[in-house]
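Asker: I'd like to go over a predicted model; first the sequence, then the structure.
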Amino acid sequence: MNILMIGSECTPFIKSGGLADVLGSLPHALREQGDDVRVVLPKYEEMDDEWKEQLTLLDTMSVELGWRNQYAGIEYIEYKGIPVYFIDNEYYFKRSNLYGYDDEAERFVFFNRAVMEMISRLDWRPDILHCHDWQTGLIPVFLHTHYHDHPLYQGMKTIFTIHNLKYQGIFDDSVLYDLMGLDEHMMNVDGLEYFGDVNFMKGALNFADTITTVSETYANEIQTPYYGENLDEVLRKHANRLVGIVNGIDTQDFNPVNDQALAFPYRSALTKKQQNKMWLQNELGLPIREDVPMIGIVSRLVEQKGFDLIGRVLNELLHEEDIQVVVLGTGEYHYEQLFMWAQEQHPSKMSANITFSDSLSRQVYAASDMFLMPSRFEPCGIGQMIALRYITAPIVRETGGLVDTVIPFVEETGEGNGFTFAHYNAHDMLFTIRRALECYHDQDVWKQLVKNIVKTQFSWKRSAQEYQKVYETTFM
């Protein structure tokens, strides 16, 4: 099948979050199954010059945006066999950040409309338009409105993937008339209307042929009021075309056998993993102890990730347990200060690294014995899968993709690959951490857990096979 992936970011070109990893990996896995997959992105100023210099200009066009006609360039590169198109417009995308501007609605209405116009300029016709997150939510809407009667677009199908329901693209209703060229018929429950505003994601949910999200559990959760972000009623209405597919990770990139960031590459030998721990202890100024359990946290420091739970018990945990905790990430100021304060209070047990470094993140994954991820909600999660790849036992809350990837370890049966707790409660989390520490100090029990972790696989091949089924069903 011919599949056009449409998104706002993609590795290795531009990244701010997990969406970029999906767009950077899934097309390659689908290509291995015989699909002709291509990607289209905005051409951002933040892209490295090494990529910009390799782009070829294919065409230029004028894009209708309400009463405006805006320039758009179509630029192109082939990356590892995947054709990647870039929509160029310096007014909208030559800026210092990817997101967060006052004219965000206009920027992404333009991008959606430009993608639809680009399709008519290519010598290739997609069967499926696979749209990712709110920034591409108008593609299904436009296909059913402005392009409904155009012969070229007849028979094209749309799939919309929710990566995080919290971010929906909600704007003043003037956008509908001023930018989209649509009328009041779209201001209803079956269109884009959302408490008097317009909602890009709601439009996609109402008009896409199939809706997917990034784990089976999250697909069920978002149909409830607690997780539904005021769209649960819409999602329940379309439940028959909502599918959850867990993301994969790039197992070649995340591979402790040949990871260049690691001081001591390893496959499954715990002795080599312990050497990485002692190396990192030395680098971070922690006491060099092979026997002490290390808990790693690599994350955005935001409320969604469960840091209010950690804040309630962190001092108790550090005061009472013989452990080391290594944190890497940036985010909300009060969480950054929490970890800096904990480091001051417990310098031999806590290392707070308020920054982001890809190489240091890999070193933390490799050095840690356990990986803490107590999310309030988690559509899929990548940290727990990377941790398992580096033979680090995840400690997670049972939500979203964490449920679908971390199997609770049971000492009596020897089954499971991590530790989980159900309720969003700080002391439930603390109890689970202490249970993990008890297992760590029982050598036979921990070795069994490690054997289970080594067998865990999260390659994109499995996820791509599930998407292939969705494409075939959608196109029937």
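Answerer: Good, I have the coordinates. Numbers count the residues shown, from 1 in each chain.
Asker: CA atoms for contacts and neighbours, from now on please.
Answerer: OK.
Asker: which residues does the closest residue to residue 162 other than its chain neighbours contact?
Answerer: Of all residues not flanking residue 162 in the chain, residue 213 sits nearest, at 4.7 Å (CA to CA, 6 or more residues apart in numbering). Contacts for residue 213 were tallied using CA atoms under 8 Å, 6 or more residues apart in numbering; they are 161-163, 219, 242-246, 379.
Asker: got the residue ranges for the helices in the stretch 51-200 of the chain?
Answerer: With DSSP state H, counting those that start in this stretch as the criterion, the stretch 51-200 of the chain has helices at 90-93, 104-119, 138-144, 174-178, 200-207.
Asker: helices or strands next to the first one in the packing?
Answerer: Spelled out, that is helix 90-93. Under the contact criterion of 3 or more CA pairs under 8 Å, 6 or more residues apart in numbering; DSSP states H and E, helix 90-93 touches no helix or strand at all.
Asker: Of all the residues in that helix, which ones are buried?
Answerer: For helix 90-93, the buried set under the neighbour-count rule, 16 or more other CA atoms under 10 Å, comprises 92-93.
Asker: adding another structure so you can compare the two:
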Amino acid sequence: MNGKKILFVSSELVPYLPENEVSLMSYEAPRMVNASGGQIRIFMPRYGNINERRHQLHEVIRLSGMNLVINDLDMPLIIKVASIPKERIQVYFIDNEEYFKRKATFTDEDGNLFADNDERAIFFAKGVVETVKKLNWSPDIIHVHGWMASLLPLYLRKYYADEPIFADSKIVTSIYGRGFEGELDPNMKNKIAFDGIDADSITTLEKASYNNLLKVAVDYSDAVIFASEDIPEELTAYVDKLQIPALPYVSIQEFEEAYTQFYTTEVLK
């Protein structure tokens, strides 16, 4: 991976959130690329349950200050950064008081999905792209992890289709078995359509379930990685029909060689 630029965009990441399949692989994959001479950038949401003092997050004034329009509302974008000391890896956090201040990730104390998770996902996708544009950093690969990041491929290919900085970027989506029960706001499709994204691109989101969010992600991806042993059959069948490169599940103990080969021979070919 020497010299290759890879943008990792994730819903969750250790050590900032508890360890699970998504948060652990979202750490291990960039660590591997970084160790093998690649250039990386990592983005995740700045949820309110991340301890800013312990992890030494600080705002980057030159990247903050922009407003993103979400469903006709101006929402201020705040960018924070922190470093994972032992790996010398920097992480960028997408923040907004309205969307990410609450002391939880996706659900309230009763386990109910937050009503604005759809808007949070839109904000996160647009916030990542706008920040990468400000950094003037053109990635060879954009690797998406976790459902909160699942709108990024759609926005890159539709809303930001004419951005030259991403013209040659390849998008990889990792599919995990760990999702959510229920559905996001029924108006999610309309909120995306507000951004000028045509309705035909997002008919799947009439029902904003976990599986359907991931279907939209892979629709606009160049390749897929099955990152869990147990993936919903509906999703594996959907990927098979698309006939795009797909890496079968590889355990975290053995992923390095498999991911490196997949990046170089299937994604960047």
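Answerer: It's in. Since this is a predicted model, take the numbers as computed values, not measurements.
Asker: returning to that earlier point: restrict the contacts of residue 213 of the first structure to the buried ones and give me that as a PyMOL selection.
Answerer: Applying 16+ other CA under 10 Å to the contacts of residue 213 of the first structure, the buried members can be selected in PyMOL as follows:
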select buried, resi 161+162+163+219+242+243+244+245+246+379
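Asker: Out of the contacts of residue 213 of the first structure, the closest to residue 385 of the first structure would be?
Answerer: Distance to residue 385 of the first structure across the contacts of residue 213 of the first structure (CA to CA) is lowest for residue 246, with 10.7 Å.
Asker: ok, the closest one to residue 67 of the first structure distance?
Answerer: Per CA to CA, to the nearest Å, residue 246 of the first structure is found 42 Å from residue 67 of the first structure.
Asker: Could you do residue 74 of the first structure as well?
Answerer: 22 Å.
Asker: Pick out whichever of those two has more residues nearby.
Answerer: Neighbours per residue (other CA atoms under 10 Å) separate residue 74 of the first structure from residue 67, with residue 74 holding more: 24 against 11.
Asker: thinking residue 430 of the first structure is in contact with residue 313, fair?
Answerer: Yes: using CA atoms under 8 Å, residue 430 of the first structure is in contact with residue 313, at 7.1 Å.
Asker: out of the two, which sits in the more crowded spot?
Answerer: residue 430 (19 against 15).
Asker: The more buried one is in what secondary structure piece?
Answerer: Using DSSP states H and E, residue 430 of the first structure sits in helix 426-440.
Asker: next one: residue 43 of the second structure
Answerer: Going by DSSP H and E, residue 43 of the second structure is in strand 39-45.
Asker: elements contacting that strand?
Answerer: If contacts are counted by 3+ CA pairs under 8 Å, 6+ apart, strand 39-45 of the second structure sits against strand 5-10, helix 21-35, strand 89-95.
Asker: mean shift of the second one relative to the first structure?
Answerer: Same thing as helix 21-35 of the second structure. When the first structure is superposed, helix 21-35 of the second structure averages 1.7 Å from its matched positions, counting by mean CA distance after the TM-score superposition for the first structure.
Asker: quick one: that helix aligns where in the first structure?
Answerer: Counting by TM-score structural alignment, helix 21-35 of the second structure pairs with residues 18-32 of the first structure.
Asker: And that stretch, what's buried?
Answerer: Neighbour counts over stretch 18-32 of the first structure (16+ other CA under 10 Å) mark 18-31 as buried.
Asker: Please work out which residues outside it touch it.
Answerer: Contact with stretch 18-32 of the first structure is made by 5, 7-12, 14-15, 37-39, 82, 132, 163, 247-250, 382, 460-461, 464-465, 468, as judged by CA under 8 Å, 6+ apart.
Asker: So among these, which ones count as buried?
Answerer: Buried members of those, scored by 16+ other CA under 10 Å, are 5, 7-11, 14-15, 37-39, 82, 132, 163, 247-250, 382, 460-461, 464, 468.
Asker: check contacts around the closest residue to residue 276 of the first structure other than its chain neighbours.
Answerer: Leaving aside its sequence neighbours, residue 276 of the first structure sits nearest to residue 367 (CA to CA, 6+ apart; 5.0 Å). Taking CA under 8 Å, 6+ apart, we find residue 367 of the first structure in contact with 273-278, 280, 294.
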